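[1] Provided below for reference: sequence and predicted model.
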Amino acid sequence: MTVSEVQQLDVEHLLHELTLDEKISLLAGIDFWHTAAIDRLDIPSVRVSDGPNGVRGTKFFDSVPSNCFPCGTGMAATFNKDLLHEAGQLMGKEAKLKGAHCILGPTCNIARGPLGGRAFESYSEDPLLSGHAASQVIQGIQSEKVLACIKHFVCNDQEDRRIAVDTIVTDRALREIYLKPFQIAFRDAQPKSLMTAYNKVNGEHVSQSKKLLQDILRGEWGFDGMTMSDWYGTYSMKEALDAGLNLEMPGGPRFRTPFPLAHKVNSNEIHEDSLDNNVRYVLKFVNEALKVGIPKDVVESPNNSPEASELLRRVGGESIVLLKNDNGILPLSKTASAGNEKIAVIGPNAKVTQDSGGGSASLTARYKVTPFDGIQNKLTEGNNTVSLEYALGAFLDKSLPDVGELLVNENGKKGITGKFYKNPPGSKNREFFESIDLLSTRIFMSDFKSKYIPVEQTLFYADFLGDFTPEETGTYEFGCSTMGTAQIFVNDKLIVDNKTHQVKGDAFFLGMGTREEKASIELEKGVTYKIKVEFGTGPTYTLHTEQAEKGGVYFGLRIVSTPEKEIQKAVDLAKKVDKVILCVGISKEWESEGFDRPDMDIPGYTDQLIEAVVKANPNVVVVNQSGSPVTMPWVEQVPALVQAWYGGNEAGNSIADVLFGDINPSGKLSLTFPRRIEDNPAYLNFGSTNGRVLYGEDVFVGYRYYEKIKRDVLFPFGYGLSYTSFEFGDLNVQANDDTLKVLVKVTNTGKIDGAESVQLYVQHVNPSVIRPVKELKDFEKVFLKAGESKAVHLELSVREATSFWNTYKSKWQSEKGTYNVLVGNSSDNATLKGEFETTKTVHWLGL
């Protein structure tokens, strides 16, 4: 069926037909993922789904597996607009397989500082790169008729007290830095919906701000789509409706409940027109959703296509940034030059797939490739003569790790078996009702459903069963945290009790669970042990909160060791091999929605591990996985360094492709990596202080700050090396009153095919206000064979390239004067210079 054949709702007619209660029901979700349906008038329910780096679907518990994309900062590091469009298209296709009409993403907040819990989920510190990345992903999603919901509008750039914090920001910084990526996305991609931020801006919650939702979003930018709150991010009834927050999510509603809202309308506390206008935008959203063509009886399914895997691998490969390559240690060879060569893969991230950061961006990936697996796969191709060995080196986990991959369920497959009961362990004639096999030992039951118990029933019990066979004899530590009650048994012996005495901790979403309780036991290599976790749902929780509901349990285990012992094992191995690949970084336990990082350091003993291994063997390649910068005190000692982000399903293969030269690295840093957290412009003004945060750096975010005060950084914005070399030349700059045209020739002067990112910066020679040294205004990626040259054409609006926000006039101002065009391949290497003149000062608003 074509779009023209889809039956559309007559919105204005329906506004006359709907009863007051029906209108009210449309203004809030009915559950976590769905809008209300009005069967009487053939108004269907619309399904939304997370998220920014993959489409989860409608389930947290036992969810249908998804394809996980690289994190936002990694996606932006590709500097490849066409590839980001392709990624968006794949997201749109996946949404339809999950029955979702709308994807809750992309996220295009600003990574203001390295410590933001969701910095990984956003794209960049730079508003133009963020805006173009969001725009391309949105265009890709909506090319599949699926709706994109751009988020979080605006200044949701930290997690500390995010629902209460008041962001104090100047109008100029708000416009030039924080609103700018949204403005670009609305100009170029027209997303069909928008999600408001949790926080306040200058004293007012965004979700009830007329200035932001009416004056700017609808008035200046002409947005005609639907606005929705972030989940539980609505704070009022009247104010939010009058400001134009169309949809409260999730449901059931907290503020838009039938009786009080109807009373407000009937008593003229809320104007009927205000109610109708919000309903109008919801109905328009439903009309757009109808064009997706998702059947009512759709069953969620994974996208198992090899084409999806190939694209994820390509995006991951292009996101990887080569930061150091002294003496050409990379790419590694798959064939030993003389005799047999040995490579050691060492590190806490070697045999773990860091596919995404934590929170709503995380999902159940349909498969995961670890760096070790990717490297091993590479070395088993063809007649390779390089052998591989492994050592852990250091622990990274904040809590004991998920051991779903290490256990065997009752059907003999990886994972655990969950057996569900209506009554607790030890009950006479205990009533069993369902058995489910699970792949993870991090179990969140919030949306658990069974046809054998009522949906509203929150009290039930489960035994989670799995066999564990240790690979070495030793002392093993078991542990669990819960939002409910839990006990761990090994061969029917109670080992861990998180039931009879519970202590508050920070487990689960927003820290509503217990601390992790631990205990140790001796296990023998090769012996199979039966692991059982007896779990009671939220109502059994002795620290009960309303949010506990069905609750959950996280449990894990690992061999007991000391940091010194693990480092020594790694050093001993490093001495025996020719080269070492160190897989380090952080994880979703440390970088997640719900909290900010306390510092920029890699937790635990990773730094000591790297320094010890480099002393033992200087031929070291460090692969760092993080969504934002980390401190690197060892950086001068290591010859090769790769930034690999959170790489999605194909992380391990993408890393191996770059390390062994099957992909010539072309990623560029989407964030500046400072030497110390103290160097960051947000250092003195990050996090909530008495409920407020001052954006004291104003417009000088990221490289804008470092360049202005001439502060040395570890690695600059836009930076990234290649296995080949490029030369820029023949710069030609032409401009009239409206358009700036830039032409530059790029030549691959090396011996390997590769890609380079042309970055165009603009500098006002004599501005009337303090401005950054230069600002990124466009970019383009070009692929070149060895020895090949291509002309790269960049064309952009003069007013966009030159304007700043005039706070006196409350308008954009393109100032008469001389501007330099600086072109290069990073913010610190834009040495090709041209100039143009503007003949008049222009003020403007809108898109």
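    Alright, I've got the coordinates. Computed from a predicted model, the values in this text were never measured in an experiment.
[2] all contacts plus neighbour counts: C-alpha atoms, from now on.
    Fine.
[3] Quick one: the strands in the stretch 351-500 of the chain, in order.
    386-391, 416-421, 432-438, 442-444, 461-468, 474-483, 485-490, 493-498 (DSSP state E, counting those that start in this stretch).
[4] Just confirm residue 183 is within a helix.
    Yes. Judged by DSSP: H, G, I helix; E, B strand; the rest coil, residue 183 forms part of a helix.
[5] just checking, it touches residue 130?
    No. At 10.6 Å, residue 183 and residue 130 do not qualify as touching, with contact defined as CA atoms under 8 Å.
[6] So which of these two has more stuff around it?
    residue 130 (29 against 24; other CA atoms under 10 Å).
[7] Verify the stated contact: the more buried one with residue 108.
    Yes. Between residue 130 and residue 108 there is a contact at 5.9 Å, judged by CA under 8 Å.
[8] what sits in contact with each of the two?
    By CA atoms under 8 Å, 6 or more residues apart in numbering, residue 130 and residue 108 have these common neighbours: 122, 123, 181.
[9] Near the first one, how many other residues are there?
    Under the neighbour criterion other CA under 10 Å, residue 122 is assigned a count of 30.
[10] Correct me if wrong: it contacts residue 112.
    No. With contact defined as CA under 8 Å, residue 122 does not reach residue 112; the gap is 10.1 Å.
[11] Quick check: the residue nearest the centre of the chain vs residue 193, distance?
    Closest residue to the average C-alpha location of the chain: residue 121 at 2.7 Å, with CA atoms, centre = their mean. Distance, residue 121 to residue 193, by CA to CA, to the nearest Å: 18 Å.
[12] Kindly report the same for residue 224.
    For residue 224 relative to residue 193 (CA to CA), the value is 9 Å.
[13] got another, please set it beside the one above:
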Amino acid sequence: MAGTRTQADEAREAVVEAALARLDLDAKARLLSGQDMWTLPALPGIGLKSLVMSDGPIGVRGVRWTADDPSVALPSPTALAATWDPGLARRAGVLLAQESRRKGVHVLLAPTVNLHRSPLGGRHFEAYSEDPYLTGTIGAGYVTGVQSGGVGTTVKHFVANDAETDRFTVNNTVSERALRELYLAPFETIVENAHPWGIMTAYNTVNGTTMTEHHHLVNEVLRGEWGFDGCNVSDWLAARSTVGAIEGGLDVAMPGPQTVYGPALAQAVRDGEVAEAKVDDAVRNVLRLAARVGILAGAEPVVTELPEAVDGSALAREIARRSFVLVRNQGGALPLRPNGTVALIGAAARDARVLGGGSATVFPARIVSPLDGLTAALPEGTLTYAVGADPNTELSVFDPRFELRAVCRDADGDVIGSDSAPGGQLKWMGPSALPDGVTCARLHTVELTGTFTPRESGSHTFGIQGFGTFRLTVGGTTYFDEVQVPSKDDPFITFFGAPVPRARVELTAGEPVDVSLTHVVEVPEDSPMPSIIFALAHQGPQRDPDELIAEAVEAARSADTAVVVVATTERVESEGFDRTDLTLPGRQDDLVRAVAAANPRTVVVVNSGSPVELPWREDVAAVLLSWFPGQEGGAALADVLTGVHEPGGRLPTTWGSLADAPVTRVVPADGELPYTEDVFIGYRAWEKQGRVPSYPFGHGLGYTDWTYESAEVEGTTVTVRVRNSGERAGREVVQVYLAPAEPDAERPARWLAGFAGVAAGPGETAEAVVELPRRAFETWDEKTNAWTFVKGSYEIQVSHSIADRRLTATVNV
């Protein structure tokens, strides 16, 4: 499947081979092991610079986890997929390449193309869809865009990393057919159509073999069948065995300096456990990546003319508004009436949740909240605001009201360095992240010291995220001076664990108070990821929830329209754990019911990265899904609510209740998680089990109407003619599903085979041309271990969503 090599590719390959020939065994082994958290070592002798990697996928954080180094924050991957626009995904990739170059990053650790197997998946927001075709198509656009800017991608997590529970050790047992037709399919599409320069192998085990050692899936399928010629990097700390990893096709073990490669790999070669040719293969892949991104002397990079500069804020705003999915709009509740009064309600309307938790975190220079966006867009005096209900029932890290510095001291108490600590959060990952002049050997304590300025008067709670010895002082009083221990063995708990409350202090709004959190540093010398990670957390005064809801009801009763923003929190959707339910946190459901009872024109904006239950959905006038909308989310929301732009999104995944969801098991038993549903996930499973979701796959309303006039089929090309029969311009996503004329219990009733977006003004027509790929007619035969083209008659269903079929035709193949 790999693309044909060009003359430039051959020239780069010659430079790679010459460089490889000049390396001794120790240098080669060292190159395959991270030298720190984010980089590979430079080898000046062959003109190789240090390769720098960074987390994505919504932005480029760089090598420092700090708000001092801000990044553009795009909407979440579920939002990007909701646009059903590979071209827009490509533009997002171009921007991220621009951000990568600005930060000195050569490889972006993205995109995530695991599937929405179950709505309980905690990292659901970071993947695109439940459908492998949509996932692969959006992912290919993203990869193409990033690499067009001269920056590499690592498509992740290869493969079946579809949940977070026990992700380091779980053995996911998956049939070969389900692997091929679902979980491998997006990777295959991206390798074939976008030729990614990197793949990241996952933590989990598949059918008894950990993915960093999976010879069959990596060497035989990814490299052999598909022709992938890029670099295979481990997920961080995933590599466990020197011999197993190199034999299994793993090129780079991250992070360093303590990994299974480096000196251990060189010794394995000398002991006869590993052939040096295996090491050469891996080094060749790393050097090829270096050549492609332009850090290997003598090799011309793939991209020599960079794309035109992209306005990051403008693109973030465009993606957000085009991702919003209007799932309900009764009585023309949206767009808002011109000059009408609006009551904006919800804590998330003021303190916006723009991204999911975990390694996808970036720090934008600005965030436009819904309150900010509507305040700017609506006439003065027409907008009121009430909190209503706060979904944050726990302390929050990264509070902008902290003004702190991190002061480093040695064992004698002498200051040896300092750095800023924006928001009270410190993540120094690896020795290179330490402030100038500070080393792990000398560092004894780190003190976060400065002030906190409260927004509200009352009882404020302060706490600690992290583990080890801490001393917490607020206003001159020490409230905690003990050891805080982790609740789990997962080493990532310091990233994602809940803060522990340790002090309650009465404060006055606007009056700063001195705060200090001192941590005794204990970094084991043999730590594979030497890091200093902790945070000073905060929670504001907690008012009576009934009083807050009553205030919101009064505001709603006095307005023409009530707009309620409900949201999840970082304790609900984040890397590191799965969800246990789909309910909104706190009293938000009660809030919506009360507001809807007071104002029939209630619009609910759902600020979550993945499905939540909406038990009141039939009682409100409109429901708009905004996902995690990125830094410009509030401005985009104002664009859509006021009708400046229509909501352009369609559901990339099915929304329904947990009780009805067909696939809900994400917790392994005795280390095993069987994918017993086989090829039936998402809409395939909902249909097989005869269950009706709240909102089906592909659903989404705009501000105009579309009439589907005709569908013509020539071979496997479907040409659809649609007319904008509404009163304003709009965009429609024409979806084409294939349904076998002869039902087969082993195959889904129908599946997405293609789609195309069209735009037209009022009364205008447009044509959507959809090419049906050969793979849409194939299944994986486990007897022959090959793809089988299934001949017969198929109904082509031209649809607005999987549940809203507009035209049909027949094709015989």
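    It's in. From a predicted model like this one, the values you see are computed outputs, not experimental measurements.
[14] secondary structure class for residue 317 of structure 2?
    helix.
[15] Could you pull up the residues touching it?
    631, 632, 633, 635, 636.
[16] try 10 Å
    74-75, 323, 368, 629-637, 639 (CA atoms under 10 Å, 6 or more residues apart in numbering).
[17] which stretches of the stretch 251-400 of structure 2 form helices?
    263-270, 276-293, 312-323, 347-350, 370-377 (DSSP state H, counting those that start in this stretch).
[18] how about CSV for those helices, with distance to residue 652 of structure 2 added?
    Listed next are the helices of the stretch 251-400 of structure 2 as CSV, based on distance: least, CA to CA, whole Å:
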stretch, distance to residue 652 of structure 2
helix 263-270, 43
helix 276-293, 32
helix 312-323, 10
helix 347-350, 23
helix 370-377, 23
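[19] Among those helices, which comes closest to residue 46 of structure 2?
    helix 276-293 (10.3 Å; CA to CA).
[20] unless I'm mixing things up, residue 463 of structure 1 is touching residue 532, no?
    Yes. Taking CA atoms under 10 Å as the definition, residue 463 of structure 1 is a contact partner of residue 532 at 6.4 Å.
[21] Return every residue with contacts to both of the two.
    With CA under 10 Å, 6+ apart as the test, residue 463 of structure 1 and residue 532 both reach 416, 417, 418, 487, 488.
[22] ok, back up a step: could you let me know which of the shared contacts of residue 130 and residue 108 of structure 1 ends up closest to residue 637 of structure 1?
    Using CA to CA, these come closest to residue 637 of structure 1 at residue 123, 29.7 Å.
[23] The closest one pairs with which position in structure 2?
    In structure 2, the residue equivalent to residue 123 of structure 1 is residue 128, according to TM-score structural alignment.
[24] show me the contacts for its match.
    Counting by CA under 10 Å, 6+ apart, residue 128 of structure 2 makes contact with 76-82, 111-116, 134-136, 138-139, 652-653.
[25] swap in residue 584 of structure 2?
    391, 566, 567, 568, 569, 572, 606, 608, 611, 612, 613, 614.
[26] give me the element it is part of.
    Assigned by DSSP states H and E, residue 584 of structure 2 falls within no helix or strand.
[27] Same question for residue 532 of structure 2.
    Residue-wise, residue 532 of structure 2 maps onto strand 531-539 under DSSP H and E.
[28] mean per-residue distance, that strand to structure 1?
    On the superposed models, the aligned residues of structure 1 are on average 2.4 Å from strand 531-539 of structure 2, with distances taken as mean CA distance after the TM-score superposition for structure 1.
[29] If you count contacts, what does that strand end up packed against?
    strand 402-409, strand 425-429, strand 445-452, strand 458-465, strand 468-474, helix 493-496, strand 500-507, strand 513-520 (3 or more CA pairs under 10 Å, 6 or more residues apart in numbering; DSSP states H and E).
[30] what angle do it and strand 402-409 make?
    150 degrees (axes from the mean of the first three to the mean of the last three CA atoms, to 10 degrees).
[31] starting at the chain centroid, how far to strand 531-539 of structure 2?
    Relative to the chain's own centre, strand 531-539 of structure 2 is displaced by 23 Å; criterion: CA atoms, centre = their mean, to the nearest Å.
[32] The very next helix or strand once past it corresponds to what range in structure 1?
    Using DSSP H and E, the helix or strand that follows strand 531-539 of structure 2 in sequence is helix 545-557. Helix 545-557 of structure 2 corresponds to residues 563-575 in structure 1, going by TM-score structural alignment.
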